[in-house]
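Q: Predicted model, plus sequence, below.
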Amino acid sequence: MRKTPSAAGGGRNRAALVEKARVSIREGSHSFHAAARLFDRTTRERAWLLYAWCRRCDDIADNQHLGGELGDQSNAEDRLKAIRLLTRRALDGLPTADPAFDAFGLVASEVGLTEEMAEAVIEGFALDADDWRPRTEADMLRYCYHVAGAVGVMMAVVMGVSPKDTDTLDRANDLGLAFQLSNIARDIVEDDAAGRCYLPAEWLAEQDIEPGQHTKPHHREELAEMAARLVDLVEKHEAAARIGAARLPFRSRWAVLSAARIYGAIGRKVRKLGTEAWNHRVYVPRYQKAWHGIVAFVQAVINRPRQPAEPIDWGIADFRPNA
């Protein structure tokens, strides 16, 4: 039997993979699509390739399409096995019959992404598959590390950060944490409708909220308080992330600062709306995204980020299991 030859991207044409990845990010995330346009061409294409894999893994894990309505959640373990198998084949340069995984194999070969980096992200899907719920704030942050911080680490490598530059990778993780915490604040009610809760059980207990009752109308004041607490964490990790962004090339720095401002705006809108934050889905309109991009450009040019209000004494290791 003839052995399948190994080739980056499973042997697919690079331009075709890039185009499919571009369509994926355009349809799957308007905020990331807007920020990615600020990268230089090579970095932008690699960011698209990485995003396509993240989006496809998420869709397989949740049995959905482009982050839409959740499908049948049975056989979650089989879906996780498929994600791991396809990712391993992609990293080995073998064809996967799925453009998103071939895209990951291509970008991994170009910048040095590893199986360990990929597995850190896949572990987040495994937590959801197990119907995992955080007990403490540290648990919640570990979840955020797996589903977003670990993606931030890979994105930093895509932008040229050395895998040995652990301090800058720590700050890239901070950006991912901030993004996911904003998502949690915005999507509390939506997540509850899907049977999920990412608020720490200890926070709910402190508010005397019964399990499964946190989105009931009579708990909106308490919910608004917890959302504000989430946004405080967003701003803590945003400030740390800006320290790392200062070390990036100009266009990458601009893109990162734009994305941070846009996602941070989501969390801050939730905090400002208080008890009315979940009456409709909070989003950042196009004109505000443009404004955040302009402000980020000025920040990237000046490149003198403010020091965080508290010393940065944490790193990726603090958000991993059993840290």
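A: Nice, thanks for sending it over. Since the model is a prediction, treat every value here as computed from it, not as a measurement. Numbers count the residues shown, from 1 in each chain.
Q: CA atoms for contacts and neighbours, from now on please.
A: Noted.
Q: All the helices of the stretch 101-250 of the chain, residue numbers only.
A: 115-129, 137-144, 150-158, 166-186, 188-193, 201-206, 220-245, 250-273 (DSSP state H, counting those that start in this stretch).
Q: Need the winner for burial among the ones you listed.
A: Each of these was scored by mean neighbour count; the highest is helix 166-186, a mean of 26, by mean count of other Cα atoms under 10 Å.
Q: what packs against that one?
A: helix 137-144, helix 150-158, helix 220-245, helix 250-273 (3 or more Cα pairs under 8 Å, 6 or more residues apart in numbering; DSSP states H and E).
Q: can I get those in TSV with distance to Asp58?
A: Below are those laid out as TSV (distance: least, Cα to Cα, whole Å):
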stretch	distance to Asp58
helix 137-144	14
helix 150-158	12
helix 220-245	23
helix 250-273	19
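Q: closest to Trp48 out of the helices of the stretch 101-250 of the chain?
A: Of all the helices of the stretch 101-250 of the chain, helix 150-158 sits nearest to Trp48, with 10.2 Å by Cα to Cα.
Q: so what secondary structure elements neighbour that closest one?
A: Where contact means 3+ Cα pairs under 8 Å, 6+ apart, helix 150-158 is packed against helix 41-62, helix 99-111, helix 115-129, helix 166-186.
Q: and the angle from that helix to helix 41-62?
A: 160 degrees (axes from the mean of the first three to the mean of the last three Cα atoms, to 10 degrees).
Q: so how far is helix 150-158 off the chain centroid?
A: Chain-centre distance of helix 150-158: 10 Å, with Cα atoms, centre = their mean, to the nearest Å.
Q: hang on, the earlier thing: so which of the helices and strands packed on helix 150-158 comes closest to Met159?
A: Per Cα to Cα, nearest to Met159 of those: helix 41-62, 6.1 Å.
Q: For the closest one, name the packing helices and strands.
A: Judged by 3+ Cα pairs under 8 Å, 6+ apart, the packing partners of helix 41-62 are helix 14-28, helix 30-36, helix 76-91, helix 99-111, helix 115-129, helix 150-158.
Q: Please spell out which residues along the fourth one are buried.
A: When neighbours are counted by 16 or more other Cα atoms under 10 Å, the buried residues of helix 99-111 are found to be Pro99, Ala100, Phe101, Asp102, Ala103, Phe104, Gly105, Leu106, Val107, Ala108, Ser109, Val111.
Q: Next, the angle helix 14-28 makes with it.
A: Going by the same axes, to 10 degrees, helix 99-111 makes 120 degrees with helix 14-28.
Q: Please compare the first structure with the one that follows:
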Amino acid sequence: MTDRELDAAGIDDPALRAAYRHCRALNARHGKTYFLATRLLPVEHRPAVHALYGFARWADDIVDSLDPALGTDRRLEALTRLAGALETGLREGHAPQPVVAALAHTARRYGIDHAHFHDFMTAMRSDLTVTDYPTYADLRGYMHGSAAVIGLQMLPVLGTVVPRQEAAPHAAALGIAFQLSNFLRDVGEDLDRGRVYLPADLLAGHGVDRELLRWSRDTGRHDRRITAALREFEALTRGVYRQAAPGIGMLHPRSRPCIRTAFVLYGGILDAVRRDGYAVLHRRAVVPRRHRAVVAADGLTRVALARLRARGAGYATPPATPSPRPAAAPAAPARPVAEETV
């Protein structure tokens, strides 16, 4: 993380600065799409976003590591330790683990509801034992903790021009839309991990089951029934994006370019899957770099316009809730338990 970002955020403790840098590095390495969008945020708010996503990435990596030595029992132990560190960090405002230290500092500074973090950890634990979802309603229950709460955590950082509770449903929907996009793109990789996130009733409506997906993955052959099911899942996901879209205008003007850019880039995953003939069981669909660059350039233009309008309208930057300095500094950054790309 650049000194400019940390200076602008008023983070001057050396160990805490190192903790935030560690979170930024996790996001830059694993979350390229959202990391790009985050560069469009006001500089003083970027560290908080990196802390929130860095923690989510660390927990995800524990659950999804491809290391065969890290069996279910060891993953559960690691998640339990992380949950304990989280509880202590949120209560005391500091922690020895760098990712938890940055998260605890961000949660206190912006007054983020601790329930969002606890719901997230519940979803992560369920990933160790739940391998499919009978209905979309069941999947939505899981995604409340795995995705919706991420959007809700972000709201205090982004700021809103309406009461926060009015923007909350749209923020939650956007988190879910992003995750659904990843589920569609990663069908093959998730199948290799033993999971099927596409609802069983949606698949069955097209004559598809886990065995047929496994056959297609193993043989490299296509099946029109699978394509039809994936197309329906894409349509379902686009519907969630439509639910989320009104929330962008409810954000603070200086935060909108970041979220709008993420909205377009993640939506581009759906376009890439469609262009690739829904071959997600055989290869990962990729958003072209040129498209990413064009979207980022548009975001930069919107940032410049937002700054000009803010000066004219008298908008302040999204406020942070003042907080005391943590009672003790965190230790130097350590590598997370696992760092496989999800």
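A: The structure has been received and is ready for your questions. Everything numeric here is computed off the predicted structure, so don't read it as measured data.
Q: still on that earlier bit, tell me which of the helices and strands packed on helix 150-158 of the first structure lies nearest to Phe250 of the first structure.
A: Nearest to Phe250 of the first structure, of these and by Cα to Cα, is helix 41-62 at 12.1 Å.
Q: buried residues in the closest one?
A: 43-62.
Q: wait, isn't Thr135 of the second structure in contact with Gly205?
A: No - checked against Cα atoms under 8 Å, the pair Thr135 of the second structure and Gly205 is beyond contact range at 11.4 Å.
Q: any idea how far Leu82 of the second structure is from the closest residue in space to Val63 of the second structure that isn't next to it in sequence?
A: Using Cα to Cα, 6 or more residues apart in numbering and skipping residues adjacent in sequence, the residue nearest Val63 of the second structure is Arg75, 6.3 Å away. Here Arg75 of the second structure is placed at a distance of 10 Å from Leu82 of the second structure (Cα to Cα, to the nearest Å).
Q: who has more neighbours, the two?
A: Arg75 (22 against 19; other Cα atoms under 10 Å).
Q: List the contacts of the more buried one.
A: Ile62, Val63, Leu128 (Cα atoms under 8 Å, 6 or more residues apart in numbering).
Q: Quick check: the aligned residue for Ser258 of the first structure in the second structure?
A: Counting by TM-score structural alignment, Ser258 of the first structure corresponds to Thr261 in the second structure.
Q: Could you tell me how far that match is located from Ala293 of the second structure?
A: Distance of Thr261 of the second structure to Ala293 of the second structure, given as Cα to Cα: 11 Å.
Q: again, but for Ile176 of the second structure
A: 24 Å.
Q: Then Gly175 of the second structure?
A: From Gly175 of the second structure to Ala293 of the second structure the distance is 23 Å (Cα to Cα).
Q: Same check on Gln153 of the second structure?
A: In terms of Cα to Cα, Gln153 of the second structure sits 27 Å off from Ala293 of the second structure.
Q: Ok, Gly31 of the second structure next?
A: Distance from Gly31 of the second structure to Ala293 of the second structure, counting by Cα to Cα: 16 Å.
Q: Met121 of the second structure versus the equivalent of Pro285 of the first structure over in the second structure, what's the distance?
A: In the second structure, Pro285 of the first structure lines up with Pro288, judged by TM-score structural alignment. The gap separating Pro288 of the second structure from Met121 of the second structure is 33 Å, by Cα to Cα.
Q: before we move on, what about Gly54 of the second structure?
A: 14 Å.
Q: Same question for Arg289 of the second structure.
A: Distance from Arg289 of the second structure to Met121 of the second structure, by Cα to Cα: 33 Å.
Q: same question, Tyr142 of the second structure
A: Distance from Tyr142 of the second structure to Met121 of the second structure, by Cα to Cα: 11 Å.
Q: quick one: what's aligned to His214 of the first structure in the second structure?
A: Alignment note: His214 of the first structure maps to Leu213 in the second structure; criterion TM-score structural alignment.
Q: could the contacts of Arg75 of the second structure go into CSV alongside distance to Arg307 of the second structure?
A: As requested, the contacts of Arg75 of the second structure are arranged in CSV below (distance: Cα to Cα, whole Å):
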residue, distance to Arg307 of the second structure
Ile62, 40
Val63, 40
Leu128, 45
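Q: Just give me the closest of these to Gly89 of the second structure.
A: Ile62 (19.0 Å).
Q: and Tyr263 of the first structure, what is it in contact with?
A: Ser31, Ala178, Phe179, Ser182.
Q: how far away is it from Glu206 of the first structure?
A: Counting by Cα to Cα - Tyr263 of the first structure and Glu206 of the first structure are separated by 28 Å.
Q: Same question for Ala194 of the first structure.
A: 24 Å.
Q: nearest spatial neighbour of Arg217 of the second structure, skipping sequence neighbours?
A: Leu281 (5.2 Å).
Q: now swap in Arg292 of the second structure and tell me
A: Leu265 (6.8 Å).
Q: for that neighbour, what are its contacts?
A: By Cα under 8 Å, 6+ apart, Leu265 of the second structure lies in contact with Thr33, Val287, Arg292, Val295.
Q: and those residues as JSON lines, adding distance to Arg254 of the second structure?
A: Formatted as JSON lines, those follow (distance: Cα to Cα, whole Å):
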{"residue": "Thr33", "distance to Arg254 of the second structure": "19"}
{"residue": "Val287", "distance to Arg254 of the second structure": "26"}
{"residue": "Arg292", "distance to Arg254 of the second structure": "20"}
{"residue": "Val295", "distance to Arg254 of the second structure": "17"}
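Q: so which of these persist in the first structure?
A: Shared contacts between this structure and the first structure among the contacts of Leu265 of the second structure (both residues aligned by TM-score structural alignment, their matches' Cα atoms under 8 Å) comprise Thr33, Val287, Arg292, Val295.
Q: ok, so of those residues, who is nearest Arg221 of the second structure?
A: Distances from Arg221 of the second structure to those, taken by Cα to Cα, are shortest for Val287, at 23.1 Å.
Q: quick one: the closest one is in a strand?
A: No - counting by DSSP: H, G, I helix; E, B strand; the rest coil, Val287 of the second structure is not part of a strand but coil.
Q: can you pull the contacts of it?
A: Leu265, Gly268, Ile269, Ala272.
Q: can you rerun that using 10 Å?
A: For Val287 of the second structure, the contact set (Cα atoms under 10 Å, 6 or more residues apart in numbering) comprises Thr33, Leu265, Tyr266, Gly267, Gly268, Ile269, Leu270, Asp271, Ala272, Val273.
Q: Mind putting the residues you listed into a markdown table with distance to Asp7 of the second structure?
A: Converted to a markdown table, those look like this (distance: Cα to Cα, whole Å):
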| residue | distance to Asp7 of the second structure |
| --- | --- |
| Thr33 | 25 |
| Leu265 | 29 |
| Tyr266 | 30 |
| Gly267 | 33 |
| Gly268 | 34 |
| Ile269 | 35 |
| Leu270 | 38 |
| Asp271 | 39 |
| Ala272 | 38 |
| Val273 | 41 |
